[in-house]
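>>> no letters, just coordinates:
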């Protein structure tokens, strides 16, 4: 069942954006943050990955590679969170820009985002963990994920050391933050990563929790999130 979420928008903002999402997907989490930051209203269309809904005929027409998120803007559909974020940034640059004007700072944002999107997150995808569990054993997926998160987080600590302020690349929320927040959240909430080794990322995690756009995008606050156990 779809739900309309997001911030009330002005007359220049269309109201027919539709986000195909799964509450626990960190890639969907990124897009939800960006939509919230930019104040764009959207319709939330849940796709239950555990039930295999991403492989159904209907969603396969939306995204043939069967991943979430996908974003429909009227009759135009785009998938892959990085592509979606760049589309939103270029279409709505006046709504909380995600890319700084400084060329070097912008490059650091791209670098941090790519470490998350290419060197960490794909290695913790559901299909990867299922494959490892089936081929190696039930105890191996967690060790696999923790190793690759640790490797990526160690690199991010070094990349951000000379650039971090209140947020990843200064005192404004930018693209890097949109990628980092879901990944750090997953490391803490799902994968039991010892964050004491990563002081910069730990500080950022605390800062993100205070931003309404981030808080509202968290998995537990989505329409398809399970009810908390009593």
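Okay, I see it. Values in this document were obtained by computation on a predicted structure and should not be read as measured data.

>>> from here on, contacts and neighbour counts on C-alpha atoms
Will do.

>>> excluding its backbone neighbours, what's nearest residue 149?
residue 120 (5.7 Å; Cα to Cα, 6 or more residues apart in numbering).

>>> now for that neighbour, how many residues are close by?
21 (other Cα atoms under 10 Å).

>>> that one looks like it's in a strand, true?
No: using DSSP: H, G, I helix; E, B strand; the rest coil, the assignment for residue 120 is helix, not a strand.

>>> my guess is it contacts residue 146. True?
No: applying Cα atoms under 8 Å as the test, residue 120 and residue 146 come out as separate, 9.8 Å apart.

>>> shared neighbours, these two?
Counting by Cα atoms under 8 Å, 6 or more residues apart in numbering, residue 120 and residue 146 have no shared contacts at all.

>>> apart from its neighbours in sequence, what residue is nearest the residue positioned nearest the centre of the chain?
Nearest residue to the geometric centre of the chain (Cα atoms, centre = their mean): residue 30, 2.5 Å. Leaving aside its chain neighbours, residue 30 sits nearest to residue 178 (5.4 Å; criterion: Cα to Cα, 6+ apart).

>>> residue 28 now?
Nearest to residue 28 is residue 69, by Cα to Cα, 6+ apart, at 4.9 Å.

>>> quick one on the thing from earlier: for the residue nearest to residue 30, helix, strand, or coil?
helix.

>>> for it, the count of nearby residues, please.
25.

>>> isn't it right next to residue 32, touching?
No: contact criterion Cα under 8 Å: residue 178 and residue 32 do not qualify, at 9.2 Å.

>>> need the three-state assignment for residue 153.
Residue 153 - assigned by three-state DSSP - is helix.

>>> skipping adjacent residues, who's closest to it in space?
Nearest non-adjacent residue to residue 153 (Cα to Cα, 6+ apart): residue 198, at 7.0 Å.

>>> buried residues, the helix or strand harbouring residue 83. List them.
Using DSSP states H and E, residue 83 maps to helix 81-91. Buried residues in helix 81-91, counted by 16 or more other Cα atoms under 10 Å: 81, 82, 84, 85, 88, 89.

>>> can I get these in a markdown table including distance to residue 152?
What follows is the buried residues of helix 81-91, written out as a markdown table (distance: Cα to Cα, whole Å):
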| residue | distance to residue 152 |
| --- | --- |
| 81 | 19 |
| 82 | 18 |
| 84 | 23 |
| 85 | 21 |
| 88 | 26 |
| 89 | 25 |
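
>>> contacts only, for residue 125.
Contacts here follow Cα under 8 Å, 6+ apart; on that basis residue 125 touches nothing.

>>> another one to put next to it:
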């Protein structure tokens, strides 16, 4: 079997999601860190393979995969346990909807290139950028909290795709001093998840160069 190579940045929440999935699936990989702050994701060699110039990307099975949820979907198809989404169509749709609250609604408007644009092109100071960040986290978390279980994980006894997306976003929320008192279910789920070895080993502080 050829080597699995993961192109990432240690602080990227999208890369964090994929690290969790790789660990849950038991896939061994070599990490290649691309420093987003220094713009290393824009180097010509990487752009030739990934024209978006974004991380994460995964080299596996002779393929070069991009976009975190697409990578996780591939891993889920190749490595069945534990499943990231259920087989039942209605249950699958519900899991995807929860995951996409984070991956499609919160994260894209709060990632580094958006924050940099707010500062550089729109002239916003750090306080305004932080307010922007916390606002969109609060919007998404309020919706997730409403449907979160009273006990167990989003996936029940085993983590699912919503759980995999939640933990990196909770880490980001704390980085930006987002008040979390309104989200006790999410805080509880996050605490249970981060105690699991696959999640702990994927944490930014655990992989920071």
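Nice, I can see it. This one's a predicted model, so the numbers in the text were calculated from it and none came from an experiment.

>>> would you pull the TM-score for this pair?
Remark: TM-score between the superposed chains equals 0.94 [TM-score structural alignment, normalised by the length of the second structure]; 207 aligned residues with a Cα RMSD of 1.4 Å.

>>> alignment lookup: the residue nearest to residue 153 of the first structure to the second structure.
Counting by TM-score structural alignment, residue 198 of the first structure corresponds to residue 183 in the second structure.

>>> burial of that match, as a residue count?
Neighbours of residue 183 of the second structure (other Cα under 10 Å): 17.

>>> the first structure: helices as residue ranges?
26-37, 57-62, 81-91, 103-114, 126-135, 140-160, 175-189, 199-208, 212-215 (DSSP state H).

>>> among these, which comes closest to residue 166 of the first structure?
Comparing the helices of the first structure against residue 166 of the first structure with Cα to Cα, the closest turns out to be helix 199-208 (7.2 Å).

>>> average gap between that closest one and the second structure?
Helix 199-208 of the first structure, aligned to the second structure and superposed, deviates on average by 0.9 Å (mean Cα distance after the TM-score superposition for the first structure).

>>> what's the angle from that helix to helix 175-189?
If you take axes from the mean of the first three to the mean of the last three Cα atoms, to 10 degrees, helix 199-208 of the first structure sits at 100 degrees to helix 175-189.

>>> which other helices and strands contact helix 199-208 of the first structure?
Applying 3 or more Cα pairs under 8 Å, 6 or more residues apart in numbering; DSSP states H and E, one finds that helix 199-208 of the first structure contacts helix 140-160, helix 175-189.

>>> reformat the ones you listed as TSV; add distance to residue 105 of the first structure.
Shown next, in TSV, are these (distance: least, Cα to Cα, whole Å):
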stretch	distance to residue 105 of the first structure
helix 140-160	10
helix 175-189	10
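
>>> mean neighbour count, the ones you listed: which tops it?
helix 175-189 (a mean of 22; mean count of other Cα atoms under 10 Å).

>>> got a list of contacts for it?
Helix 175-189 of the first structure is contacted from outside by 26-27, 29-31, 33-34, 98-99, 108-110, 112-113, 116-117, 121, 146, 149, 167-169, 193-195, 201, 204-205, 208, 214, 218, using Cα under 8 Å, 6+ apart.

>>> just the buried ones out of those residues, please.
26-27, 29-31, 33-34, 98-99, 108-109, 112-113, 116-117, 121, 146, 149, 167-169, 193, 195, 201, 204-205, 208, 214, 218.

>>> still on that earlier bit, how far off helix 26-37 does the helix holding residue 83 of the first structure point, in degrees?
20 degrees.

>>> what's the mean gap between helix 81-91 of the first structure and the aligned bit of the second structure?
In the superposition against the second structure, helix 81-91 of the first structure averages 0.6 Å from its aligned positions (mean Cα distance after the TM-score superposition for the first structure).

>>> just name whatever secondary elements that helix is in contact with.
Using 3+ Cα pairs under 8 Å, 6+ apart as the test, helix 81-91 of the first structure ends up in contact with helix 26-37, strand 70-73.

>>> go again with 10 Å.
Counting contacts by 3 or more Cα pairs under 10 Å, 6 or more residues apart in numbering; DSSP states H and E, helix 81-91 of the first structure packs against helix 26-37, strand 70-73, strand 76-79, helix 175-189.

>>> and residue 174 of the first structure, how many neighbours does it have?
22.

>>> wait, what's in contact with the aligned partner of residue 93 of the second structure in the first structure?
Alignment note (TM-score structural alignment): residue 93 of the second structure maps to residue 107 of the first structure. By Cα atoms under 10 Å, 6 or more residues apart in numbering, the contact set of residue 107 of the first structure is 99, 100, 113.

>>> how far away is the last one from residue 21 of the first structure?
When you say that, I think you mean residue 113 of the first structure. In this view, residue 113 of the first structure and residue 21 of the first structure are 20 Å apart by Cα to Cα, to the nearest Å.

>>> do the same with residue 87 of the first structure
Computed as Cα to Cα, the residue 87 of the first structure to residue 21 of the first structure distance reads 17 Å.

>>> before we move on, what about residue 185 of the first structure?
Taking Cα to Cα, one finds residue 185 of the first structure at 17 Å from residue 21 of the first structure.

>>> before we move on, what about residue 214 of the first structure?
In terms of Cα to Cα, residue 214 of the first structure sits 16 Å off from residue 21 of the first structure.

>>> now residue 83 of the first structure
Counting by Cα to Cα, the gap from residue 83 of the first structure to residue 21 of the first structure is 15 Å.

>>> next: residue 75 of the first structure.
From residue 75 of the first structure across to residue 21 of the first structure, the span is 18 Å (Cα to Cα).

>>> these two: who's more crowded?
residue 21 (27 against 7).

>>> that one pairs with which position in the second structure?
In the second structure, residue 21 of the first structure lands on residue 8 (TM-score structural alignment).
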